[in-house]
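# Sequence and predicted structure below; questions after.
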Amino acid sequence: MIPYKTIITLDRKSCTPVYIQLCNQVIQLIKCGILPPSTKLPGSRWMADTLQVHRKTVVAAYDELMAQDWIEVRPAKGTFVNSSLPIVEQQPIPGTEAAEKAKMRKQSPGFAFIRREHLNARDTEFPKEGILGLDDGVPDTRIAPIEEIARVYRNIVKKSYNRKHLSYGSIYGNMELREALADYLNDTRGLSTEPENILITRGSQMGIYLSARLLLEQGENIVVGETNYRSANKAFTEAGGTLNRVRVDANGIRTDDVETLCRKRKIRAVYVTSHHHHPTTVTLSAHRRMHLLELSQKYGFAIIEDDYDYDFHYCNAPILPLASSDSGGNVIYIGALCKIVAPGIRVGYLVAPKAFTDEAALMRRVIDRQGDQLLELTLARMIREGEIQRHSKKALKIYHARRDLFCSLLKERLGEYFEFRKPEGGMAVWVKLREGYDWDEVKAEARKNKLKLGGYCGDEDDTIDNPYPGLRMGFASLTLDEIKEAMDRLETTMTSLEQKVKSYA
């Protein structure tokens, strides 16, 4: 006898009608073999009394089951599970211990699939409440221009003629945003671009991925820094590329190393974060910028320029990107509004010669089709109205103050443990650990003090000696008071570790 009373649970507060709940649960019992084909179902009156529902509810559920061919009525005999259904292996009754174990086993698929070990991520857990995090360098969402976004978005959706943006649109992205971005980038970055050179993406990572897929085939060479943005490395590896690492110093990647590589093998692309190298935050010097452009034209490789935080430069006017001096059509310029507004606003852009953006748009179509047209239109209007520019200036002032406080406290209170250079821009500090300490130990001890050190700490394949000497500590997402508290916790962490080191000695 099937224990219907215990295995069928009906929620009268649910938005799903009770008869549909009953119908769905009977279907599940059939699917898992508890009710095999030709099993007789209880009469509607008995089922109603057992489940304490109205008889009409059970009748309606049976009618729906019959309409879907799950059950059949045999005259003068009763209601039965459809005899033509396939026989399946019986699964444990829901709610039992055996059922819970079977549920856990389902976490492992019953089919083969390709595992990509190179995509494994580390330190992906977000800080929980009460825990301060020194992240990789992300904006503070608390200062995001939410009111301005809501106002512009509301004005757009109120207009009936904007309903066309709820349908499919251009695979290149909203045209108004592409036009606004062309003007904005030409004005702020010294570019000379047109809307047809711009593809709207979901953040800069999509731009990197599309570029990798179009530039690299299995085994082809791409140049990156010996320290480099981890997610970019993963995208290039996923595309089949072979990473050729070159040294990075105080002036950015060593372009003489790039030239040496070009003489030895065919290089398809060079990836560079020219404004503030990720992770070290150094700026690519003017000399090396010109040298890299010359090399790209001489050897015919693409430059993927990831300009993720151009707007946050504190010491002087930011150096214009490589794309502003590109006369040979060799630079693919990638950026995003996520860093200016908020990470959750997934709108980025890829700027390149039209033939490349055309192909990138076709590639993007098969993985995402298009972005959020209404959001893209909202950002276009905010650029036209100057809201993005005003917010950028506001954020720059706030992050400048946070950088100064962070660096001063780090030097004054923790200088005996850490080495760093005050970054000219960006949202993080590249911190090196002094000899005698290990980053894994520092992270573990920091967790005890409710401090999460989650910034970049190197890849297993980095060409410099391990354990990795540097870690990015983000300051932009913390208020001034939170920075002070984070330094208190970090000082407590290092003091505890120092005592352990001395006790071992």
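Great, that's in hand.
# When you work out contacts or count neighbours from here on, use the C-alpha atoms and nothing else.
OK.
# wait, what's in contact with residue 261?
residue 267 (C-alpha atoms under 8 Å, 6 or more residues apart in numbering).
# separation between it and residue 59?
Applying C-alpha to C-alpha, to the nearest Å, the value for residue 261 to residue 59 is 77 Å.
# now swap in residue 482 and tell me
62 Å.
# got it, and residue 370?
In terms of C-alpha to C-alpha, residue 370 sits 46 Å off from residue 59.
# Which one of these two is surrounded by more residues?
When residue 370 and residue 59 are compared for neighbours, residue 370 comes out ahead with 20 against 17, by other C-alpha atoms under 10 Å.
# dump the residue contacts of that one.
By C-alpha under 8 Å, 6+ apart, the neighbours of residue 370 are 168-173, 364.
# Show me where the stretch 1-150 of the chain has its helices.
All helices of the stretch 1-150 of the chain, identified by DSSP state H, counting those that start in this stretch, fall at 4-7, 18-31, 44-51, 55-67, 97-105, 146-158.
# Show me what the last one is packed against.
Here helix 146-158 is seen to pack against helix 373-385 when contacts are counted using 3 or more C-alpha pairs under 8 Å, 6 or more residues apart in numbering; DSSP states H and E.
# let's go with 6 Å and repeat that
Packing partners of helix 146-158 (3 or more C-alpha pairs under 6 Å, 6 or more residues apart in numbering; DSSP states H and E): none among the helices and strands.
# I would like the residues contacting that helix, please.
Contacts to helix 146-158, defined as C-alpha atoms under 6 Å, 6 or more residues apart in numbering, come from residues residue 378.
# what angle do that helix and helix 373-385 make?
With axes from the mean of the first three to the mean of the last three C-alpha atoms, to 10 degrees defining the directions, helix 146-158 sits at 120 degrees from helix 373-385.
# Give the buried residues for helix 146-158.
Buried residues in helix 146-158, counted by 16 or more other C-alpha atoms under 10 Å: 149, 152-153, 156.
# same deal with the fourth one?
Under the neighbour-count criterion of 16+ other C-alpha under 10 Å, helix 55-67 has 55, 57-66 buried.
# Now distance to residue 500 too, for the residues you listed, in CSV please.
Shown next, in CSV, are these (distance: C-alpha to C-alpha, whole Å):
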residue, distance to residue 500
55, 72
57, 69
58, 69
59, 73
60, 71
61, 68
62, 70
63, 72
64, 69
65, 68
66, 72
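# any chance you could map the helices in the stretch 201-350 of the chain?
Using DSSP H, counting those that start in this stretch, helices in the stretch 201-350 of the chain cover 204-215, 230-238, 255-264, 286-299.
# And here is the other one:
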Amino acid sequence: MQVAEQIINLIQRGYLVKGAILPGTRRLSTFLSIHRNTAVAIYDELASQGWVEILPNKGTFVLVPEQKTVKLTAQAQPLDAAYTYSKTTGFAFQASLHLASTAQITNATYTINDGNPDLRLHPMHQFSRWYSAAMKRKSLITKWNRTGEGIPSIFEQQLTNYLNATRGFRIKPSSIINTRSTEMSLYIVSQLLIKPKDVVLVGQLSNYESNMIFQQVGATIKTVPIDKDGLDVDYIKTHFAKGMVRCVYICSQRDYPTTITLSAERRLELLQLAKTYGFAIIEDDYDYDFQYEGSAMLPMASSDANGMVIYLGKLGQSLFPSFQTGFVVAPENLIHEAKNYLQLLDKQGDLIQEQMLAELIYEGEIHRLIKKNIVNYKSRRDTLCKYLKDYFGSVIQFEIPSGGLAIWVQFEPKISLVTLTREAEKQDLFIPKTILYQDKNTCAIRFGFGSLNEEEIKAVVEKLYMAYHWIITSKLA
């Protein structure tokens, strides 16, 4: 097989041209120091794939037998080029400027992110048992071979029940679709909702990932100011007329990145304005599971009687990432189209994951995991706030959020955050560029604490302060 693949490679790259006669099996076996039967097998394999034609008493020819001379080199390439793979295409294609990677490489021991859960809190052994049990279900094969489109699965029914119980919905499975992630949900919704040059309104600083998705579908993004009550709805009324706005993207519990909660009054105003102006509201409830004080605010979609809100959420943030799933709640006609689109992107789905999640919802295990992890995350939030006050005092300002896995930390007086990240890396602390927010009015970091335990939080704050102290002393010097 190795020799056959190499000969195919030579043919494809032009080192062996059509009609070239190949060495006989005796000569080939001697040349390669292999048994003659192996040489025969090589040519048989090539013939079975259609690369050569074997003519009795004449020889083995490449594709067509007219030409009788062997050419072993291509005209314009060195011989070793036959064993390399091209790094660039030989044709033009359109690269996307909007989807440039934000990933950065670091060797630092400590990292601050924008608020990811801690994988160490997930009961791995328990998950293994749940997953194994789901795979052994006799009904799994039947589900895999099901052809009854339009019939809600057990998972869709359980997810519907769960959302009705926790988020105040009164929906049926026909109003919901589950996806691989919130990002996939938003991508599908954007494809259905937004046409090139449609105006999408987002918060003043906003989520860079959602902005990338909107820009990729050709939307024109406009920003709306954020104040202590969240998105400024009056700004929309005074700066945009009916028909000018296609949709408004908001975060249901806490604005990203500032963690400010949209007030109840603003929610009512936005719902009414959406009905009057005819724009859609995309409500991203990315951190519903992490509420420490009081109860999480019910989604606007739960009180939407006019079909103006598309609700995006995530199930299983207290689980290992492989077991998390995104979902969309919207009027049935949009969900129907979204399911058609999902068939193109992810027809297979993950039935084992769905089986396991359905059982975890039914048995109440999801609820127990959330409650257990909230205790840990609340302690980490309080620990971070304490160390920030102890080390930085009045040079930073932050509000203690009622939930979520990040704190909005603002520096006053302002400093160069780029310099801060450079000096922090010298202290073995990596601060990614995606959590930095700096312009003439803003100098802040979205400080995620969820993935750090109490000891790590202390070490991170110490290193951050050392980097900050270096900047201040350098200015004074």
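In hand now; what should we look at? Keep in mind that what you see is a predicted model, and the values were worked out from it rather than measured.
# Superpose the two chains and report the TM-score.
Overlay of the two chains. TM-score (TM-score structural alignment, normalised by the length of the second structure): 0.90; 473 aligned residues with a C-alpha RMSD of 2.8 Å.
# returning to that earlier point: buried subset of the contacts of residue 370 of the first structure as a PyMOL selection?
Those of the contacts of residue 370 of the first structure that count as buried under 16+ other C-alpha under 10 Å are selected in PyMOL with:
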select buried, resi 169+171+172+173+364
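# The contacts of residue 370 of the first structure in helices, which ones?
Within those, residues falling in helices by DSSP state H are residue 364.
# what's the closest of the contacts of residue 370 of the first structure to residue 140 of the first structure?
Within the contacts of residue 370 of the first structure, proximity to residue 140 of the first structure (C-alpha to C-alpha) peaks at residue 173, which comes in at 26.6 Å.
# Residue 198 is in contact with that closest one, correct?
No. Residue 173 of the first structure lies out of contact with residue 198 (C-alpha atoms under 6 Å); the separation is 8.6 Å.
# what stretch of the second structure lies opposite stretch 268-279 of the first structure in the alignment?
Alignment note (TM-score structural alignment): stretch 268-279 of the first structure is matched to residues 246-257 of the second structure.
# re the thing from before, how about a markdown table for the buried residues of helix 146-158 of the first structure, with distance to residue 432 of the first structure added?
A markdown table is the format used below for the buried residues of helix 146-158 of the first structure (distance: C-alpha to C-alpha, whole Å):
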| residue | distance to residue 432 of the first structure |
| --- | --- |
| 149 | 39 |
| 152 | 44 |
| 153 | 44 |
| 156 | 48 |
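# Just name the closest of those residues to residue 185 of the first structure, please.
When those are compared against residue 185 of the first structure (criterion: C-alpha to C-alpha), the nearest one is residue 149, at 20.6 Å.
# So which residues of the stretch 251-400 of the first structure form strands?
With DSSP state E, counting those that start in this stretch as the criterion, the stretch 251-400 of the first structure has strands at 252-253, 267-272, 302-306, 331-336, 348-351.
# Not counting sequence-adjacent ones, nearest residue to residue 8 of the second structure?
residue 51 (7.1 Å; C-alpha to C-alpha, 6 or more residues apart in numbering).
# The alignment partner in the first structure of that neighbour and residue 372 of the first structure: what is the separation?
The alignment partner of residue 51 of the second structure in the first structure, by TM-score structural alignment, is residue 70. For residue 70 of the first structure, the distance to residue 372 of the first structure equals 40 Å [C-alpha to C-alpha].
# These two: which is more packed in?
Neighbours around residue 70 of the first structure and residue 372, counted as other C-alpha under 10 Å, are more numerous at residue 70. The numbers are 21 against 18.
# quick one: the more buried one and residue 82 touch, right?
Yes. Using C-alpha under 6 Å, residue 70 of the first structure is in contact with residue 82, at 5.5 Å.
# Contacts only, for the counterpart of residue 311 of the first structure in the second structure.
Residue pairing (TM-score structural alignment): residue 311 of the first structure is matched to residue 289 of the second structure. Under the criterion of C-alpha under 6 Å, 6+ apart, residue 289 of the second structure has no neighbours.
# at 7 Å instead, please
Applying C-alpha atoms under 7 Å, 6 or more residues apart in numbering, we find residue 289 of the second structure in contact with residue 370.
# From residue 170 of the second structure, how far out is it?
In terms of C-alpha to C-alpha, residue 289 of the second structure sits 19 Å off from residue 170 of the second structure.
# got the contact list for stretch 273-284 of the first structure?
With C-alpha under 7 Å, 6+ apart, stretch 273-284 of the first structure has contacts from 227-229, 250-253, 305-307, 310, 423, 425-426, 430, 456, 472.
# May I see the PyMOL selection of the buried members of those?
In PyMOL, a selection of the buried entries from the contacts of stretch 273-284 of the first structure looks like this (16+ other C-alpha under 10 Å):
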select buried, resi 227+228+229+251+252+253+305+306+307+310+423+425+426+430+456+472
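# returning to what we had before: I'd guessed the residue nearest to residue 8 of the second structure sits against residue 62; true?
Yes. Using C-alpha atoms under 7 Å, residue 51 of the second structure is in contact with residue 62, at 6.2 Å.
# Show me whatever sits in contact with both of the two.
What both residue 51 of the second structure and residue 62 touch, as defined by C-alpha under 7 Å, 6+ apart, is an empty set.
# Residue 395 of the second structure contacts residue 411, correct?
Yes. Residue 395 of the second structure is in contact with residue 411 according to C-alpha under 7 Å; the separation is 6.0 Å.
# So for those two, which residue has more residues nearby?
residue 411 (18 against 13).
# neighbours around residue 81 of the second structure, how many?
Neighbours of residue 81 of the second structure (other C-alpha under 10 Å): 12.
# next one: the one 4 residues further on
Look at residue 85 of the second structure: counted by other C-alpha under 10 Å, it has 7 neighbours.
# Quick check: the gap between it and residue 43 of the second structure.
Per C-alpha to C-alpha, residue 85 of the second structure is found 25 Å from residue 43 of the second structure.
# Contacts only, for residue 212 of the second structure.
Contacts of residue 212 of the second structure were listed using C-alpha under 7 Å, 6+ apart, and they are 98-99.
# Aligned to it, what sits in the first structure?
Checking TM-score structural alignment: residue 212 of the second structure goes with residue 234.
# now do residue 473 of the second structure
Checking TM-score structural alignment: residue 473 of the second structure goes with residue 499.
# Residue 8 of the second structure too?
In the first structure, the residue matched to residue 8 of the second structure (TM-score structural alignment) is residue 27.
# Ok, residue 432 of the second structure next?
In the first structure, residue 432 of the second structure lands on residue 454 (TM-score structural alignment).
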